[in-house]
Structures are given as structure tokens and as C-alpha cells.
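Q: give me coordinates for this.
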Amino acid sequence: MSLQAQLDAFKADFEAGKPPYNVPYSVIETMHRATAELKASGLAERAKKVGDKAPAFTLQDPEGNTVSSAELLAKGPLVVSFYRGVWCPYCNMELQALQAALPSFQELGASLVAISPQTAPNSRKSTRQNNLTFPILSDVKGEVGASFGLKFKLPDYLVALYQGLKNDLPRFNDDPEWTLPMPARYVIAQDGTIVYAEVNPDYTRRPEPEEMLPALRQAAGKAA
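A: A predicted model of the protein is given here:
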């Protein structure tokens, strides 16, 4: 089953209020409203895109090891996935799909990292829960996400909804601001140029990992 098919199946059950979710329709309406407003804001269109230079970053993995985009790009192309956090089921399914595709990336000499604003303990949970072997990096206060144009502030009505659902982003992220990155996927060539970009304000939509392979082959060919 494709990644998007898995996401669609989960979404259908969630929005139907099937156990164990049992979510009232008013919650679904609020989430739809927030997604529609984020789409209408045009933020996704202003994010980094193909042809742009990718911002350099240095972040820490859950064990406190420093991971530098410059060092990874010295070895080959780089796949970067921005996700919301371990609390997001759509993100977890995406991480699992990226893990399954990792050998295909590595065959082309590429590295893969995933970035979220969550704390190191939550990143460890992401790694453990999804059986990941690639680095999960903590973007403190969402600064790297902001440099890619992905960071946005949740509207007050969505903050209230999340609080009601016990989804405490300030605790997850150790940041009093209620902010998140839009889910995004990038392929960065060794010269720092973005050769693939997929940014979607609808967090229930994620591209298939295989869609990046042509861009990775292009980037690998340039390096060769």
C-alpha cells in the first residue's frame, strides 16, 4: 500500500470517529478550517523551492551528537524531511515510509535526516517507535524550519482545540510559542541547490518517497 493510501485510510477512520478516536465532528471541522486558512495564507508558495539555495543547518540528534548539513553534503546529496512531531500519526507513517526507502537513497550516495521542533526525548521516541536508522534532529524553537519558510503560528482557536485534546506543544517542544513547521520534503544537491521540494499546508498529504528518486539520480549524476 502506498504511503498516501495509508494516510487516507487513517484519515477516513479518524474523521468517522471510529474507536479508539471517537472524535466529535466539531473537532474535524476546526482542523479543516485551520488547514484551509493555512493554504489560503500562501505560506507554502513562499517556502524554499527548487532552484533555491538550501539554508545550512547544524542540529543535534537525540543523543546530543551534532549533525551538519555541510558535512552530509560533502558525502553526497541530502534528503531532508520536516515533520510536526511524534504525536502526529501522519508523520509517523511518513517516517516509516522513508525508512523503507532509505536503501534506495543510500544506493545513490544520499543521506537522509528528519527534522522536527520536538525535544530530544520525543525524538528518541520517534526513533524507537518507528524503528528508524536515520538521524532525527531537534530544531530548537523551529529556527531551521523558519529559514526554509515552513514555520507558522497556530491560530488561537486551534491552540484551544489542541489544549482540549491534551496535545501540549509547548511541552513537546520546550517552547512556549505554539508553532509548527508545515510538512515538507527536500532533496539538496551537493552544491546546496534544492532539486526537489514538496511543501504542503495539508498535513494529511505526503509525497511518496519514490518521487524523490529522479531528483536524487540527477543530483548524484552531477556529483559524479
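Q: when you work out contacts or count neighbours from here on, use the C-alpha atoms and nothing else.
A: Noted.
Q: hmm, who's touching the helix ranked longest in the chain?
A: With secondary structure taken from DSSP state H, the chain has its longest helix at helix 89-107. With CA atoms under 8 Å, 6 or more residues apart in numbering as the test, helix 89-107 has contacts from 3, 6-7, 83-86, 111-112, 126, 130-134, 203-204, 206, 208-210, 213, 216.
Q: same check on stretch 47-63?
A: 66-70, 119-121, 123-124, 135-139, 144, 147-150, 188, 192-199.
Q: stretch 11-20 now?
A: For stretch 11-20, contacts defined as CA under 8 Å, 6+ apart pick out 21-25, 28, 204.
Q: out of those, which are inside strands?
A: Within the contacts of stretch 11-20, no residue falls in strands by DSSP state E.
Q: tally of neighbours for residue 197?
A: By the criterion of other CA atoms under 10 Å, residue 197 has 20 neighbours.
Q: now it. Nearest residue, chain neighbours left out?
A: residue 186 (4.6 Å; CA to CA, 6 or more residues apart in numbering).
Q: next: residue 70.
A: Closest residue to residue 70 apart from its sequence neighbours, by CA to CA, 6+ apart: residue 56 at 6.7 Å.
Q: give me the secondary structure label for that neighbour.
A: On the three-state scheme (DSSP: H, G, I helix; E, B strand; the rest coil), residue 56 is labelled coil.
Q: what is the burial count for it?
A: Look at residue 56: counted by other CA under 10 Å, it has 12 neighbours.
Q: equivalent analysis for residue 138, please.
A: When counting by other CA under 10 Å, one arrives at 26 neighbours for residue 138.
Q: for it, list the residues it contacts.
A: Residues counted as contacts of residue 138 (CA under 8 Å, 6+ apart) are 59-62, 115-120, 123.
Q: which of those residues fall within strands?
A: Those of the contacts of residue 138 lying in strands (DSSP E): 59-60, 115-116.
Q: structure for this one too, so we can compare:
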Amino acid sequence: MTLQSKLDAFKADFEAGKPPYQVPRSVIETMHRATAELIASGAATRALKAGDRAPVFSLKDPDGQLVSSSDLLAKGPLVVSFYRGVWCPYCNMELQALQAALPKFEKLGASLVAISPQTAANSRKSVRQNELGFPILSDTHNDVAAAFGLRFALPDYLVDLYKSLKNDLPAFNGDPSWTLPMPARYVIAPDGLILYAEVNPDYTRRPEPEDMLPALRRAAAVAV
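A: Prediction:
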């Protein structure tokens, strides 16, 4: 079963109000509105693309250890996944799919990191619940996401909805800004060139992990 088919099945059950996802139709409509507006804004078209240079970043893992993109790229290509947080079921399914594909990435000499604005404690929870073998890095204030062109501010009506659902992003992220990254996936060559980029303002749509393998093979061939 593909990642997207799993996401589609979850979305169908959630929007149909099947237990335990019984939420008012107005909640679904508000989420649809926010997604449609983000798509219409063209924000995704302004994010970094294949052929651009990736920003250099250093972020802490859940144990407080600094992880540098430069150090990782010195070892080979780098796969980077930006995601919203442990509270997002779509993100958790994506993390699980990336974990399943991790041996294929490593066989091609690649490292994998996920980047999220959530606190270290929530990242530890993500790692534990999803049984991950790769680090989740804390991007406080979504500063690295902004450097990739991914950060966006939630509209006021969506903030109000999240508050009503007890989805307290400032508490999850340790940051009062009510910003998130658009879900995105990148393959970065050792020289810092972006070989693959997938950015989608619709958080229910995610690329398959295998979609990155051709770019990783190209990077591996160049490294040889």
C-alpha cells in the first residue's frame, strides 16, 4: 500500500466522521478553506526548487546534540523532510514511510533527517511512537523552514479553530508565532545543490519516499 493511499484512506474516514474522528462538518470546511487559500497564495511556488542551493543549517536533535547539514553532506547526499509535528497524523504516516525506505537511502550513501518546529520533548515522542532510526531536528521559530521558503503563518480563523480543538501550537513548539512549515521533501547533493524538491501546501498530499531514489542514484554516481 502506497503512502498516499494510506493518507487518502485516513482522510476519507476522518472527513466521514468515523470513530474516533467525529468532528463537526464545519471543522472540515474550515480546514479545506485554509488549504485552498494557501494553495491560491502561490507560497509553494516561491519555495526552493531543484537546481537551487540549499541553505546551510545547524539544528539540535532531541538529545540537544547539534547536527550540521555540512557535516552530513561531507558523508554523502542528504534527504530532508519538513513536517508539522507529532500532533499531525499525516506527518506521522509520512515519517513511518520514510523509516521503511531508510535502508534504500543508506544503501546509496544518503543520510535522512526530519525537521519540525516542535519542542525536543515532542520530537522524542515522534521518534518513539513512529519507531524512527533517523533524527528529528528542532527548527525553533521555523527559521530553517523560512530559509527554504516553507514557513507560513496560520490565518486568524484557523488559529481560532486550532485553539477550539486544543491543538495548542505555541505549547507544542515552544514558540508563540503560530507558524508552520509547508510539508516538503528535499534531496541535497554533497555540494549543496538541490536535486529533488517536493513542496505541497495541501498537507494531506505527500510524495512517495521512492520518488527520491533517482536523485539519490544520480548523487551516488557523481560521488563515485
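Q: TM-score of the superposition?
A: The TM-score (TM-score structural alignment, normalised by the length of the first structure) is 1.00; 224 aligned residues with a CA RMSD of 0.4 Å.
Q: re the thing from before, ok, average deviation of the longest helix of the first structure from the second structure?
A: Here helix 89-107 of the first structure, set against the second structure after superposition, deviates by a mean of 0.2 Å using mean CA distance after the TM-score superposition for the first structure.
Q: contacting residues for residue 183 of the second structure?
A: Contacts of residue 183 of the second structure (CA under 8 Å, 6+ apart): 81-84, 150, 199-201, 203, 206.
Q: now, of the contacts of helix 89-107 of the first structure, which are buried?
A: For the contacts of helix 89-107 of the first structure, a burial check counting by 16 or more other CA atoms under 10 Å picks out 3, 7, 83-86, 111-112, 126, 130, 132, 134, 203-204, 206, 209, 213, 216.
Q: what ranges does the first structure have for its strands?
A: Assigned by DSSP E, the strands in the first structure fall at 58-60, 66-68, 78-82, 111-116, 136-138, 151-153, 179-181, 184-188, 194-199.
Q: that older thread, was I right about the residue nearest to residue 197 of the first structure contacting residue 80?
A: Yes - contact criterion CA atoms under 8 Å: residue 186 of the first structure and residue 80 qualify, at 5.1 Å.
Q: comparing those two, which residue is more hemmed in?
A: Taking neighbours as other CA under 10 Å, residue 186 of the first structure and residue 80 compare with residue 186 leading, 23 against 18.
Q: quick one: residues contacting that one.
A: Going by CA under 8 Å, 6+ apart, residue 186 of the first structure touches 79-81, 194-198.
Q: farthest pair within those?
A: 81 and 195 (13.9 Å; CA to CA).
Q: separation between the residue most central in space within the first structure and residue 223 of the first structure?
A: Central residue of the first structure (CA atoms, centre = their mean): residue 83, 2.1 Å from the mean position. Distance, residue 83 of the first structure to residue 223 of the first structure, using CA to CA, to the nearest Å: 28 Å.
Q: equivalent analysis for residue 195 of the first structure, please.
A: 13 Å.
Q: so residue 77 of the second structure touches residue 111, yeah?
A: Yes - Residue 77 of the second structure lies in contact with residue 111 (CA under 8 Å); the separation is 6.5 Å.
Q: distance check, the residue nearest to residue 70 of the first structure against residue 182 of the first structure.
A: Residue 56 of the first structure is 19 Å from residue 182 of the first structure, by CA to CA.
Q: before we move on, what about residue 117 of the first structure?
A: Residue 117 of the first structure is 11 Å from residue 182 of the first structure, by CA to CA.
Q: what do these two both touch?
A: Residues touching both residue 117 of the first structure and residue 182 (CA under 8 Å, 6+ apart) are residue 84.
Q: those two: which is more packed in?
A: The neighbour comparison of residue 117 of the first structure against residue 182 (other CA under 10 Å) goes to residue 117, with 29 against 24.
Q: distance of that one relative to residue 168 of the first structure?
A: Applying CA to CA, the value for residue 117 of the first structure to residue 168 of the first structure is 13 Å.
Q: over to residue 59 of the first structure?
A: Taking CA to CA, one finds residue 59 of the first structure at 23 Å from residue 168 of the first structure.
Q: likewise residue 132 of the first structure?
A: 24 Å.
Q: matching residues in the second structure for stretch 179-187 of the first structure?
A: Aligned by TM-score structural alignment, stretch 179-187 of the first structure falls on residues 179-187 of the second structure.
Q: to the chain's geometric centre, what's the distance from that stretch?
A: 5 Å (CA atoms, centre = their mean, to the nearest Å).
Q: equivalent analysis for stretch 199-211 of the first structure, please.
A: 9 Å.
Q: which part of the second structure matches that stretch?
A: Using TM-score structural alignment, stretch 199-211 of the first structure lines up with residues 199-211 of the second structure.
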